[in-house]
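>>> All I have is the shape, not the residue letters:
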């Protein structure tokens, strides 16, 4: 397994974020624009939460609230689980499974480096398995 820092290199400098005072409607628009399921919520560069499609469905749609009248800060997940760039993908998978989450912000101290998703982790695991299979096939065939 590789360190998360290697996965983040593929997105060099890409950090999608929202502000706490953004409307949920605007947040949904930005999720769609970037084709992502969650975004970090930053207040003056400091991570204060994560906003996800799950937050919207459970706290707005099912509650009968208006996405235009509700702010991100009112429904975001504030108790954010984070990882460091040195965390390996296997540990991230275990953490995501244990906490029942799909996105992990990557932090170095107080600095936000990016966010990885369960999809990123699965793609890495699949690539690792395919490489192992290739090595084994080559070894068997001589």
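Arrived safely. Because the structure is predicted, anything quoted here is derived from the model rather than measured.

>>> From here on, just use CA atoms for contacts and neighbour counts.
Will do.

>>> Could I get the contacting residues of residue 86?
Going by CA atoms under 8 Å, 6 or more residues apart in numbering, residue 86 touches 3, 4, 5.

>>> Name the nearest of those residues relative to residue 56.
Of all the contacts of residue 86, residue 4 has the smallest distance to residue 56: 27.4 Å, by CA to CA.

>>> Spatially nearest residue to the residue most central in space within the chain (excluding sequence neighbours)?
Central residue of the chain (CA atoms, centre = their mean): residue 103, 2.9 Å from the mean position. Nearest residue to residue 103, sequence neighbours excluded (CA to CA, 6 or more residues apart in numbering): residue 117, at 4.4 Å.

>>> then this one, side by side with the first:
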């Protein structure tokens, strides 16, 4: 099945702000922000450049399991880098291939060197489910004769 739509479509439906973290901040502060906002990742920035992603997975594997403390560990020490990014005009299938191929769950969206959004695997799954639901409704309408076509 071909999946239609672009990253822009997801961002347009999703809305919301883009939360970021610097490299020199403590992991504790970043994880606290993620908890407060109920999100699974922050885009790690150096000046105005996207350099990586800090995810809950990074925290659990690179702080907790290594016996570090989140207050004494800097974000830049544990982020996943380099950042694997997409553009607004990229297709949904490309995003899914990048996520599954690189075993990641978040993709920063960068247009002309500027961070414009962040999409998650959950965003992609929701988009695909919505797309499939729409296709099924169209097919049911066509079969029943209710669909003008």
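Yep, that arrived. It should be emphasised that the depicted structure is a prediction, and the values quoted were computed from it without experimental measurement.

>>> if we can go back for a sec, and the residue nearest to the centre of structure 1, how far from residue 82 of structure 1?
If you measure residue 103 of structure 1 against residue 82 of structure 1 using CA to CA, to the nearest Å, the figure is 9 Å.

>>> what's the neighbour count on residue 25 of structure 1?
Residue 25 of structure 1 is flanked by 17 other residues according to other CA atoms under 10 Å.

>>> Could you pull up the residues touching it?
Contacts for residue 25 of structure 1 (CA under 8 Å, 6+ apart) come out as 67, 68.

>>> and the equivalent of it over in structure 2, what element?
Using TM-score structural alignment, the partner of residue 25 of structure 1 in structure 2 is residue 28. Using DSSP states H and E, residue 28 of structure 2 sits in helix 27-37.

>>> And the next helix or strand past that helix?
Remark: after helix 27-37 of structure 2, the chain's next helix or strand is strand 41-46, criterion DSSP H and E.

>>> Just to be sure, residue 136 of structure 1 is in a helix?
Yes. Read with DSSP: H, G, I helix; E, B strand; the rest coil, residue 136 of structure 1 is one of the residues of a helix.

>>> What is the burial count for the equivalent of residue 114 of structure 1 over in structure 2?
Aligned by TM-score structural alignment, residue 114 of structure 1 pairs with residue 117 of structure 2. Residues within reach of residue 117 of structure 2, counting by other CA under 10 Å, total 25.
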